[in-house]
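1. Mind looking at a prediction? Sequence and model below.
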Amino acid sequence: MNGEFKLVIGRAVREIAQYYSSEESFAIKKGKHLPNRGAIIGVIKDLRRVMFPGYFGSENITDTAPEYFIGNTLTEVYVTLKKQIETALIYQNTDQISEEEISERAMEICKKFFGRLAEIQQMLLKDVQAGFDGDPAAKSKEEIIFSYPGLFAIFVYRIAHELYLMDVPFIPRIMTEYAHSRTGIDINSGATIGEYFFIDHGTGVVIGETTCIGNHVKLYQGVTLGALSTRSGQQLAGVKRHPTIQDNVTIYSGSTILGGETVIGEECVIAGGAFITSSVPPRTKVTVKKPELNFKGPSQEDVWE
């Protein structure tokens, strides 16, 4: 390394180090740690094995007692998840709550969470049924469970949503962003989603934090359920800013529906490419004006020799 390049490196070091000391985001709170992303992804994978036994692991529950497999796996999940929840709560702690109290709170969160797992599994089985009923290309429910990115994103959302409701910091977002990175489907853990939910194809779907979705709703790729404007930033935290989609609605690809006061009534069909910022009455078909195609004869440059 020549002297000139050493000077360049030295200047870069000083400038970056200056940001370390002045920028709050770079300063992890002293003596605290953020949750371990790898451990949280491991929790997702283990819970997936429990919810859909035999699909994502080597276990064969027909050869062994299912209670043993479930109990052993959930025990491992509990140990990991409780530790990560404690880590998140300690990092977020601004009220000087003792670590003993935080540990008790983490235990209570885990108690409620594990108490909900059987109901989450039933919801997921209904989502599988919705996928099978709604996709003529599906050859079996097994194919949907094993292969469909939409179901994976929904599975992660339903797990993360329970922790979101219990005000667990960091972890729900880590979970849903993991699914986002895997599938291209971005479901905020705060959204409320009913039964028999199906996302077909999926890539590019965005569902915002305060979205409310009813039962038997089907979305196609590229659908955005978003906020009308986010220029106010943190001033809108906690305000309903995403739409409500009622029961039995189908929204085709590329549609955008925005605004916290926007309600799409039950049994509506929204055509692909629609842009909606106001409510739609029940049993309405929203269409987009077809583009006009102007056919012209080939120019001289287009004629093949």
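-> Structure's in. What do you need? Residues are numbered from 1 along each chain as shown.

2. alpha carbons only for contacts and neighbour counts from here, please
-> OK.

3. what sits up against stretch 195-209?
-> 123, 126-131, 134-135, 148-151, 183-191, 214-227, 242 (Cα atoms under 8 Å, 6 or more residues apart in numbering).

4. The structure to be compared is supplied as follows:
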Amino acid sequence: MNDVQYKEVEDIVSLLMNDYNKKRFIDSMTIFHQPDHDKVVEICHKLLRIFFPGFYRDEVYKIFNMRHTLSALIEDVMYNMQKQVGIALRNDQKYADASEEEVRGQAKVITMQFFERIPEMRTYIDTDVQATYDGDPAASGKDEIVLSYPGLLAVTIYRMAHVLFELKVPLIPRMMTEYAHSQTGIDINPGARIGKYFMIDHGTGIVIGATTEIGDHVKVYQGVTLGALSTSAGQKLHGVKRHPTIEDYVTIYSGASVLGGKTVIGNHSIIGSNVFVTSSIKPNSRVTIQNRNVDGSGDDQCAGQDGSWFSTK
């Protein structure tokens, strides 16, 4: 680097150091109080190998005995999760003044509690695979669903994150679900409560808010929003039930928006495409937008299977 380049770099460094000294939130230098994003993503990938032992592989582990392989993998994930949870706990006011020993101890307890709940999480995920297979005639088999369906990937990572959310781990649950969001286009807040046999078909553009409650045997298609009526009150709404409740055996088709904490979609109901629901729906209901008939003739018109006409323009 010549003298001119060196001076230019030093001038920019000085400029930025002066900017950092403004003491705004974005100027924080406490980098060791934030979990490592790459490590959290790595934990997600390794947990997938634990959840689906026959589908996700790692060439690092050369041991062919399943028990030994699992032991090495669990030891690896436990170590990294405990470390990242310990860092995250520092963002909880409860642990702000705790000793390093206390924080490490709590991180170990949380990590063990998470691993003890893996069979429970896998039970739920197995029902999600079954629901997806039963509900999608395009699926050639369950292996195709596990290896390629974005809906199952997003829900699996959500189920991991939700347990950490229930264990009151700051930051990491949302980092996990936002990683899944970035990979699949499916945004499930880790605070949402989702029952068994949950199916997401196609998935892109789905949003499921933090206080959403979803029962068993629910199917959701692409572009669905389970959201809040308004967030204008900002942080005053934190912790308030502001997202809908979806009861058992409900199907919500593409583009539908179901909004509001008091909105309950009764069991065995169907919410049609592109509808906007802001009040409760009784069980066994069907909510749709009435089809508009388009009359006409000519080369730019096509007949539907039911004899109706629609425009190709």
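-> That came through, no problem. None of these values were measured; they are calculated from a predicted model.

5. now the helices for structure 2?
-> Assigned by DSSP state H, structure 2 shows helices spanning 3-20, 37-51, 66-89, 100-116, 118-135, 142-148, 150-166, 172-184.

6. I'd like to know which of those lies nearest to K262 of structure 2.
-> helix 150-166 (22.4 Å; Cα to Cα).

7. Name the residues of the closest one that are buried.
-> 150-165 (16 or more other Cα atoms under 10 Å).

8. repeat for stretch 220-231 of structure 1
-> Result for stretch 220-231 of structure 1 [16+ other Cα under 10 Å]: buried residues 220-228.

9. repeat for stretch 28-37 of structure 1
-> 34-35.

10. neighbours around I97 of structure 1, how many?
-> 11 (other Cα atoms under 10 Å).

11. dump the residue contacts of I50 of structure 2.
-> 70, 73-74.

12. Which residue range of structure 1 does stretch 35-47 of structure 2 align onto?
-> Counting by TM-score structural alignment, stretch 35-47 of structure 2 lines up with residues 35-47 of structure 1.

13. same question, stretch 225-245 of structure 2
-> Residue span in structure 1 matched to stretch 225-245 of structure 2, by TM-score structural alignment: 224-244.

14. Which residues does that stretch contact?
-> 204-213, 254-264, 277.

15. most tightly surrounded among the helices of structure 2?
-> Of these, the one with the most neighbours on average (mean count of other Cα atoms under 10 Å) is helix 150-166, at a mean of 23.

16. Take the helices of structure 2 and lay them out in a markdown table including distance to F310 of structure 2.
-> What follows is these, written out as a markdown table (distance: least, Cα to Cα, whole Å):
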| stretch | distance to F310 of structure 2 |
| --- | --- |
| helix 3-20 | 60 |
| helix 37-51 | 46 |
| helix 66-89 | 56 |
| helix 100-116 | 54 |
| helix 118-135 | 29 |
| helix 142-148 | 35 |
| helix 150-166 | 32 |
| helix 172-184 | 33 |
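
17. So for C302 of structure 2, which of those sits nearest?
-> helix 118-135 (30.4 Å).

18. Next, the mean deviation of stretch 107-118 of structure 1 compared to structure 2.
-> Following the fit onto structure 2, the mean deviation recorded for stretch 107-118 of structure 1 is 0.7 Å by mean Cα distance after the TM-score superposition for structure 1.

19. what does that stretch rub up against?
-> 78, 81-82, 162-163, 166.

20. again, only this time at 7 Å
-> 82, 162, 166 (Cα atoms under 7 Å, 6 or more residues apart in numbering).

21. Repeat that for stretch 282-295 of structure 2.
-> Contacts of stretch 282-295 of structure 2 (Cα under 7 Å, 6+ apart): 265-273, 275, 309-310.

22. tell me which residues in it are buried?
-> P283.

23. Endpoints of that stretch, how far apart?
-> With Cα to Cα, to the nearest Å applied, stretch 282-295 of structure 2 spans 35 Å between its terminal residues.

24. Same question for stretch 268-286 of structure 1.
-> For stretch 268-286 of structure 1, the end-to-end distance is 8 Å (Cα to Cα).

25. do stretch 182-194 of structure 2 as well
-> End to end - Cα to Cα - stretch 182-194 of structure 2 spans 20 Å.

26. Now tell me what touches that stretch from outside.
-> 150, 154, 158, 161-162, 165, 173-174, 177-178, 181, 203-215.

27. go with 6 Å
-> Around stretch 182-194 of structure 2, the neighbours that count as contacts under Cα atoms under 6 Å, 6 or more residues apart in numbering are 150, 158, 161-162, 181, 204-214.

28. Quick one: residues in contact with stretch 87-96 of structure 2.
-> Counting by Cα under 6 Å, 6+ apart, 33, 35, 170 sit against stretch 87-96 of structure 2.

29. how does it look with 7 Å?
-> In contact with stretch 87-96 of structure 2 (Cα under 7 Å, 6+ apart) are residues 33-35, 169-171.

30. Select, from the residues you listed, the two members most distant in space.
-> H33 and V169, at 13.5 Å, using Cα to Cα across the contacts of stretch 87-96 of structure 2.

31. how close does N18 of structure 2 sit to D11 of structure 2?
-> Distance from N18 of structure 2 to D11 of structure 2, by Cα to Cα: 11 Å.

32. now A138 of structure 2
-> Applying Cα to Cα to A138 of structure 2 and D11 of structure 2 gives a distance of 60 Å.

33. And for G296 of structure 2?
-> G296 of structure 2 is 70 Å from D11 of structure 2, by Cα to Cα.

34. got it, and Y20 of structure 2?
-> 14 Å.

35. follow-up on the earlier one: may I ask which of the contacts of stretch 282-295 of structure 2 has the most neighbours?
-> Most surrounded of the contacts of stretch 282-295 of structure 2: other Cα under 10 Å gives I265, at 27 neighbours.

36. Next up, the contacts around that one.
-> Per Cα under 7 Å, 6+ apart, neighbours of I265 of structure 2: 245-247, 280-282.

37. mind running it again at 6 Å?
-> Counting by Cα under 6 Å, 6+ apart, I265 of structure 2 has contacts 246, 280-281.
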